[in-house]
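*Asks:* Got a predicted structure here, sequence first:
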Amino acid sequence: MTAAALRRAALGRRARLRWVHLLLGGALLMPYYLAANTLLVLLVQDPDRGAFIPSSVFWQFAVFALALAPAAVTALYPLVRPLEGAAARALCGVPEADLAAGPSRSWAARGRTAAWYTLHLLTGGIVSGMSLAVPPMAVVLIASPVTALPAGIEDLYRHGGTDFPWPALAPLAGLALLALVVGTSWAAGSLLARCAPVLLGPTAADRLAEAEERALQLALRNRLARELHDSVGHALSAVTLQAAAARRVLDADPAFARQALTSIEETAREAVGELDTVLGLLREDGTAPTAPAPTLTDVDGLLERTRAAGGTVDFAARGGLAEVPAVVSREAYRIVQEGLSNALRHAGRVPVRLRITVDDDDVEVTLENPLKPGPAPRRQGGGRGLLGIAERARLLRGDSSSGAHDGVWQLSVRLPLRGEAR
């Protein structure tokens, strides 16, 4: 490393910020130091002289060490970690990705934070003390050739012998003391920067909580995608087919055209309501106006809109649709909606057979429609509808299957009535 690089490392902007960080640690240590000093004065008594006033260097270091114990205890407070992390990020130059974002959630994280806080105050106290005590002494030594030395230092030189030019070396000694402060500050700042990712970084529990949060966000995104695909996508498919049917028979059958236009209006209005419901999930305050989500009891209206688009639906239900639990009923309605939309989109105006069976344990939905003559339609992997149906079934601990058999496309879904949603 060149001299310029060493100078930048020791006196550059990052080194100066780390020195400020260490001074902050020394300032944080002062209340603990004063409390420990007061406690020592009260506890240690001299029978002859009364209260003990710690004045020697040994006792000053003893108070310093004693002050670190309560500092470590207060660092167990969960909010200490984000506060210290912010200081380490801004002043020590530690990357944000290496530090935990939130409060300490476990005792392991609190213990690491306490160790970091103690190390910060320890190194900060040493550097702060040196920064306060050493520079004045260094200035006196550097200026000694033109000013008189203090009596104590003059006596020290005399004890060293008169043959060696001790006074002439005083400026070099002053520069060495300043270099010692700079070097100690640089070493302490580098030590804290290296320890920050280990002591203030995320623990295994933090990483697990972050992964769970990401999974929840992904699940919410997938839910919104399914709702938008099944509700708005179905409405747009139905409106497209209804508009095409109305255009073809506008002159020959005005009554049917009016019926189709009416159905388009109703379908669009309901789609807007369902869109408001889906978008309401995005608002954190939950104040968005939402329409009630449709359930199996609303399947008749869905069939009417499908028939208005030119499709033929043969529907039969067995069991009480109104008795299906709300969460299962909503998901079953979306599955029926997506199945009908797929039939209209891929097979056209073909007869569709819909069966919904409700028993004591399950609700089963089956949709069948003949395939179009010609090349087999590329349905698997071509869209998100079947994947969304499978996800809905899986979330309710059910199952689904789909495929072509003897010229008929069949979709079968089973949803447990008492299965807990995942």
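*Replies:* Ah, there it is. Numbers count the residues shown, from 1 in each chain.
*Asks:* going forward, measure contacts between C-alpha atoms and count neighbours the same way
*Replies:* OK.
*Asks:* Which elements pack onto the helix ranked longest in the chain?
*Replies:* In the chain, assigned by DSSP state H, the helix with the most residues is helix 107-142. Packing partners of helix 107-142 (3 or more Cα pairs under 8 Å, 6 or more residues apart in numbering; DSSP states H and E): helix 13-43, helix 57-74, helix 80-91, helix 170-199.
*Asks:* Comparison target, given below:
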Amino acid sequence: MSSPPRPPGPSRGFRSGVRAFGRPVLRAVVYTRWLHLLLGGFGALVSAMVYPGLTGMTPVKWLLVALVPSVPAALIGWVPVVRRAEGLQAQHMLFPGPHARGRRSDRAPDISAAPSANWRDRLRTSMWMVLRLEAGCLTMLVSGFATAQVLAFVAMAVGAPADDIDALWGQPLPWWTAALLVPVSVALLLGFVVLAGAAVAAAAGRLLGPSPAQRLAQLEERTERLLERSRIAHELHDSIGHALSVAVVQAGAARAAGNPEFTERALGAIEETGRAAMEDLERVLAILREPGRAASNRPTLAEAERLLESARASGASVDAQVTGPVDRLPGPVSRECYRMLQESLTNVLRHAGPVPVRVRVQVLDGHVDLDVRNPLPVDVDGPASVGISGDRGGSGLRGIRERAALLGGRADTGPVGADWRVRARLPLG
């Protein structure tokens, strides 16, 4: 039988308290923040050597040490590049890195590492420089006095002569009292360092954070990256999906036909479609390897005959009619129309098989119309749209609608009578 849990005793509470205090003290970020604070007060130390001097210190002189350099610090904050330097220091010294252990709340907020873009940024940087200077002066003063007092307690504990001890009070303490006060003084100093570091980190998040204009620019950049990833996903889906659909249909038809001549044509269509898909795949992978590389050599609607021939080679009877100057369409419109037609034909082959397909492309004044129709699959109960309309929420037909919306147009997909229809209208502007 297991013994019942013992109630927490004094020793267990003491150990918990030690762990609660020791956990933050053992984190590396506490000491990088301490160093950051001390560096902030270094300018005041250099200024004090010039004026008012570091001898014969009085309360007025200590006040001058903190106030005199605040004016130059505020002026330095108006230099645009200073914000970038301070932001980088804050990112690396005030917050734990991704490899460090710590609370999630201690992770670096959105600290700007860009030069000041407007007067508001310069004012916030100037306020940060003054705050860092004053916090550095306070930290340097407390650290110096606390370190001197710890050394004085150590000297008292080991029995050093009273004349050699520089304590805050005149009388030396008994050795056992001084020995007990050594860890207390160290703990108070470290507690001050932890609190001061947390305070300056919170101030950095407010004063060095991005401005509303920078946040908007970051949001736009993030949106562009997401749109680019979505576009690449659509490219791969349309190209590879079309190639696989053609290959499956061709292979099945060749096996069912048992005709060497038809098999030869089917293998040729599979080879051509696979080669085109490989070219598309290499182009997309090149964009992924080099994110800044512009997309090039993407097929346009002027090359639509390749898609139509591929569908015909798969057994579909394609009735295509193209009206208007397709070769003079704007690049984005022409490329997206090609992908829409490709996905429409892929959808036909995948869900309806080699059925008659009617394709109409019309370039009119101000817009281009794409219309693809095919009979719905037929079962014992009549036309069944489930095989195709079930893909209404899928990535293929949804991609057609998204492409049209991004270009300011509209696409509709769904059954119309006994046919399945994909219709898109895109503006040319």
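*Replies:* Arrived safely. Note that the structure is a prediction, hence the values are computed from the model and not measured.
*Asks:* How alike are these chains, TM-score-wise?
*Replies:* Overlay of the two chains. TM-score (TM-score structural alignment, normalised by the length of structure 1): 0.80; 395 aligned residues with a Cα RMSD of 3.6 Å.
*Asks:* Between the helices and strands packed on helix 107-142 of structure 1, which one is closest to E213 of structure 1.
*Replies:* helix 80-91 (18.6 Å; Cα to Cα).
*Asks:* angle of the closest one against helix 13-43?
*Replies:* Inter-element angle recorded for helix 80-91 of structure 1 and helix 13-43: 140 degrees (by axes from the mean of the first three to the mean of the last three Cα atoms, to 10 degrees).
*Asks:* How about residues contacting helix 80-91 of structure 1?
*Replies:* 14, 17-18, 20-21, 75, 94-96, 99-104, 110, 113, 117, 193, 196, 200 (Cα atoms under 8 Å, 6 or more residues apart in numbering).
*Asks:* Stretch 130-140 of structure 2: average distance to aligned residues in structure 1?
*Replies:* By mean Cα distance after the TM-score superposition for structure 1, the fitted stretch 130-140 of structure 2 averages 3.7 Å away from its aligned residues in structure 1.
*Asks:* one step back: tell me the buried residues within the contacts of helix 80-91 of structure 1.
*Replies:* By neighbour count, with 16 or more other Cα atoms under 10 Å, the contacts of helix 80-91 of structure 1 hold 14, 17-18, 20-21, 75, 94, 99-101, 103-104, 110, 113, 117, 193, 196, 200 as buried.
*Asks:* quick revisit: nearest to T262 of structure 1, of the helices and strands packed on helix 107-142 of structure 1?
*Replies:* Among those, helix 80-91 comes nearest to T262 of structure 1, with 59.0 Å by Cα to Cα.
*Asks:* in what helix or strand does the counterpart of E221 of structure 2 in structure 1 lie?
*Replies:* Per TM-score structural alignment, the equivalent position to E221 of structure 2 in structure 1 is E213. Assigned by DSSP states H and E, E213 of structure 1 belongs to helix 204-227.
*Asks:* List the buried residues for that helix?
*Replies:* 206, 223-224, 226-227.
*Asks:* once aligned to structure 2, how far is the following helix or strand past that helix on average?
*Replies:* Following helix 204-227 of structure 1 in sequence order, the next helix or strand is helix 233-248 (DSSP H and E). Superposed on structure 2, helix 233-248 of structure 1 shows a mean distance to its aligned partners of 1.4 Å (mean Cα distance after the TM-score superposition for structure 1).
*Asks:* What span of structure 2 is helix 233-248 of structure 1 aligned with?
*Replies:* Using TM-score structural alignment, the residues of structure 2 aligned to helix 233-248 of structure 1 are 241-256.
*Asks:* Now do the buried residues in that stretch.
*Replies:* 241-251, 253-254.
*Asks:* same question, stretch 270-277 of structure 2
*Replies:* 270, 273-274, 276-277.
*Asks:* In helices, which of those appear?
*Replies:* Per DSSP H, these map to helices at 270, 273-274, 276-277.
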